[in-house]
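I would like to see how this sequence folds:
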Amino acid sequence: MNYFQFIQKHSVMVFFGIMMTALSSFGQTFLLALYVPFLIEEFALSNGLISTFYGVATIASAAVLPKVGKLIDTVPLKKFTLFTTLLFLVALLFFSFAQAWWYIPIAFLGLRLAGQGLYSHIAITTMSRYFVENRGKAISLASLGHPLGQAVLPAIILLVITQIGWRESLWLNATLVAVVVTCYTLFVVKPKHLVSESKEEISDNQKEKKVDKVRQRDIMKSKEFLLLAPNIFFIPFAITGLFFYQFPIVEFKGWSVGVIAVGLTAYAIASSTSILTAGPLIDKYRAKTFFPFYLIPFLIGILVIWFGNSSWTMYVYMVLIGLSTGFGSATVSALQVEFFGQKYIGTVRSLFTSIMVLSSAVGPALYGVLLDAGLGFNVVFSVTSALLLIVILQSFRSIPKYSKAKWKYKFRNRKKKSKG
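This next block holds a predicted model:
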């Protein structure tokens, strides 16, 4: 089944996934950063203080997410989505009515938890649970909401802010989320759509589902968790950190700031392309096949911008990390189901989503410490490359022993033939 046939057959659930990931943008760094200058001006805050608010809120969100996110295994999908939407709306409106500095970290916590955390968690968990044979395509299509939001929403939000003000723009954001998600969840998603490809009905007409409990501490002790966790930590860590300091990077290289806009477009295109490429490949060969390799373009990209002198290397760098990010988002999401199964996927994914949220706070903080210490971007790039190399090497542990033995056997045979 190709993408066109798949979308025709499952259009309701595919759009649900894309809708949730795209609207999660209202809790993502790239959109919330647009409000920072207005908050600094209105509440007389320093850059350091507002960064601290944001970091603390993100870490708190990562701590809460496993407890809340696992409820998707026992609470019907529609009910869980509506409750999360209510939390999102309260956070957006609370943010818009901020009257003092202490409103800001509370609003950030709600937006990071509901937006970046739970909306993305709902989308990918739903695709992982309801699809089996076409899971790769389902996850890939739902993941498209992220680059779609990155490509479309910043320009629109900036225009809205300049026309009607930052507070009023938050009211529009809340209205969009409330109307689109609530109406779609209540009136478009029907019980007939909540049937998995294995024909197992997972209906919201049921009472809250009784699922045998699995302890998250036991998941965290498993070999599969320890194998996946470094990969899931790395990309948000590096991407958020590198994008947070993209203007200083351009200054360090001596390039025009104009390369950033084109570079981000190249990143979005490469990410979208690799997401769509990953889906059918995962369905055909399984995610485990690609797990040790998808971060290699990222490593090459870091080396390109580190040692490159011409401004065009910015575009090569953005394309390469976009390829890794897109392919990786589909691969690690599908691999969580391959490793842990569908039954507890909400509990499993909430743990990994928590790691992702936490890493997005750690990246800018660590890079900031290195730069404040006067170590410069040469050290930033070297540290990133070293960490990435370690993550790639440990990923090869996912390859079964019989595959390694087969490779060794083939290598030895070739060696013998070449000697003969």
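
all contacts plus neighbour counts: C-alpha atoms, from now on.
Noted.

From the chain's centroid, how far away is the helix or strand harbouring Ser333?
Here Ser333 sits within helix 312-340, counting by DSSP states H and E. Distance, stretch centre to chain centre, for helix 312-340: 10 Å (C-alpha atoms, centre = their mean, to the nearest Å).

before we move on, what about stretch 357-370?
Counting by C-alpha atoms, centre = their mean, stretch 357-370 comes out at 16 Å from the chain centroid.

which residues sit against it?
Among residues not part of stretch 357-370, those counted as contacts by C-alpha atoms under 8 Å, 6 or more residues apart in numbering are 55, 58-59, 61-62, 116-117, 233-234, 236-242, 244-245, 376, 379-380.

Try it again at 6 Å.
Around stretch 357-370, the neighbours that count as contacts under C-alpha atoms under 6 Å, 6 or more residues apart in numbering are Gly55, Ile59, Ala62, Phe233, Pro236, Phe237, Ala238, Thr240, Gly241.

on contacts alone, who are the packing partners of the helix holding Ser333?
With contacts defined as 3 or more C-alpha pairs under 6 Å, 6 or more residues apart in numbering; DSSP states H and E, helix 312-340 has these neighbours: helix 258-285, helix 296-307.

can I get these in JSON lines with mean neighbour count?
As requested, the helices and strands packed on helix 312-340 are arranged in JSON lines below (neighbours: other C-alpha atoms under 10 Å):
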{"stretch": "helix 258-285", "mean neighbour count": "20"}
{"stretch": "helix 296-307", "mean neighbour count": "19"}
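
Sequence B follows; please return its structure for comparison with A:
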Amino acid sequence: MTGAVLALSGPGQTAGMSVFVDPIIGDLEVSRSAVSTAYMVGTLAGAVALPWIGRAVDRFGVRVVLSAVAAAFAVFLVVLAAAQGLIGLTVGFVGARAMGQGGMTMIATTAVAIGVTRNRGTAVGVTTAVGTAGISLFPLATERLIAAVGWREAFVAEAVLIAVVVLPIALWGLRGLGGSRGTDAADRREGGAEDAWPLRAIMRTSMFWVISGAVAVSGLVTTAVFFHQVSVLGEQGLTPVEAAANFLPQTLAGLLASLAFASATDRFPPKLLIGGSMAVTAATLVLLPLVGPGWSAMAYGASLGAAAAGARAVEAAAFPFYYGTASLGTLRGVTQSIAVGSTAVGPLLLSAGHDAFGSYAPVVLMLAALPALVGLAAPFARTPSRTPSRARRPRV
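Below you'll find the model as predicted:
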């Protein structure tokens, strides 16, 4: 069920929103730059709400907060359907990005981490894989719906889908799953921390910054090249059709990587897996200038998709591994805010770099330095602990 919740965040994801851009531009008679700016503002503003949503999960529980987030998501999709100009569009983007890409994504994986104590990484991986598969289907299904009934009606249809599927899951499907503080007893039976880690204490540990840095860097660089994929790969000699088809190996590799990386956290220290995902990301970006039509483009797409999915899967499993689940909602609310914010600035950085250098290659090579730095730092991050009598002793 959590996989279905994650999949139905699709209308708020960049891929799900992308098919509405051209119809909106044509109907509202606004420029592409104006819509892009409204989307960036909406994404950044929506990211601000995520720490509050995370705290609410800790205080009120998954079911209550998911119900509220799903209802708000549906309402904001209707706001988008009714938009008559840039102001209404921006307001709709704020809510859809905050509740869809941010809130429902965070709650789905957090619910698994709270409810599962054995083989948690594998469970997170299954949820992520199912959710990723569902998200990848939204652009195709929505494009056909827009062609059949129009973009406004498509937004309304998505709102109805959220209301009739996610709300019942939250109210009845997740019965027995409370807030993270209420379900941390299993962790305590296994020798976990008795009290929630204060956020300030967590933020003083190097592990927090390594995990958060990986989330931010992965979101920034992968969204940048995904958003401009047709243009980026076109510079390497691929046709628009070939560049668009590259999303297929990205999606398939991402599904496999979600399962592999997340399940690996049950056996290996997550910080090593973070280092691995960052190394793959950096290597993929460095090799982009060598990509051409054919197998090299498919390998590039598969590698980048695997790296992005692996980073997300490890992050979802790493925080409960190192810090327990008592303050997991608050913690993931902060990092999800960072992740959403980074996705807003990535495409703009790559576009500005292309304008400055006349080519994507130089700026992509510069961006490769970011995951390389995080990957080098990850193995040296100290395993967090509190006092000897109350600290959790993770594997190192």
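
on average, how far is the helix holding Ser333 of the first structure from the matching bit in the second structure?
When the second structure is superposed, helix 312-340 of the first structure averages 1.5 Å from its matched positions, counting by mean C-alpha distance after the TM-score superposition for the first structure.

so that helix corresponds to what in the second structure?
Correspondence between helix 312-340 of the first structure and the second structure is established over residues 295-323, with TM-score structural alignment as the criterion.

Would you reformat the helices and strands packed on helix 312-340 of the first structure as TSV and include distance to Val337 of the first structure?
What follows is these, written out as TSV (distance: least, C-alpha to C-alpha, whole Å):
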stretch	distance to Val337 of the first structure
helix 258-285	12
helix 296-307	23
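
Run through the helices of the stretch 51-200 of the second structure in chain order.
62-82, 86-96, 105-115, 120-149, 151-168, 185-189, 199-203 (DSSP state H, counting those that start in this stretch).

So which of the ones you listed is the most surrounded?
Across the helices of the stretch 51-200 of the second structure, averaging neighbours per residue (mean count of other C-alpha atoms under 10 Å) puts helix 105-115 on top, at a mean of 24.

Give me the angle between that one and helix 120-149.
With axes from the mean of the first three to the mean of the last three C-alpha atoms, to 10 degrees applied, the angle from helix 105-115 of the second structure to helix 120-149 works out at 150 degrees.

How far away from the center of its chain is helix 105-115 of the second structure?
Helix 105-115 of the second structure has its C-alpha centroid displaced from the chain centroid by 13 Å (C-alpha atoms, centre = their mean).

residue range for it in the first structure?
Aligned by TM-score structural alignment, helix 105-115 of the second structure corresponds to residues 120-130 of the first structure.

Mean deviation, that stretch versus the second structure?
Relative to the second structure, and after both are superposed, stretch 120-130 of the first structure has an average distance of 1.0 Å to its aligned residues, where the measure is mean C-alpha distance after the TM-score superposition for the first structure.

and what of stretch 385-392 of the first structure?
Average distance between stretch 385-392 of the first structure and its aligned residues in the second structure, after superposition and using mean C-alpha distance after the TM-score superposition for the first structure, equals 1.6 Å.

which one in the first structure is aligned with Gly61 of the second structure?
Counting by TM-score structural alignment, the partner of Gly61 of the second structure is Pro76.

and the gap between Gly374 of the first structure and Pro66 of the first structure?
Distance, Gly374 of the first structure to Pro66 of the first structure, using C-alpha to C-alpha, to the nearest Å: 37 Å.

Looking at those two now, which is surrounded by more residues?
With neighbours defined as other C-alpha atoms under 10 Å, Gly374 of the first structure and Pro66 compare such that Pro66 has more, 23 against 10.
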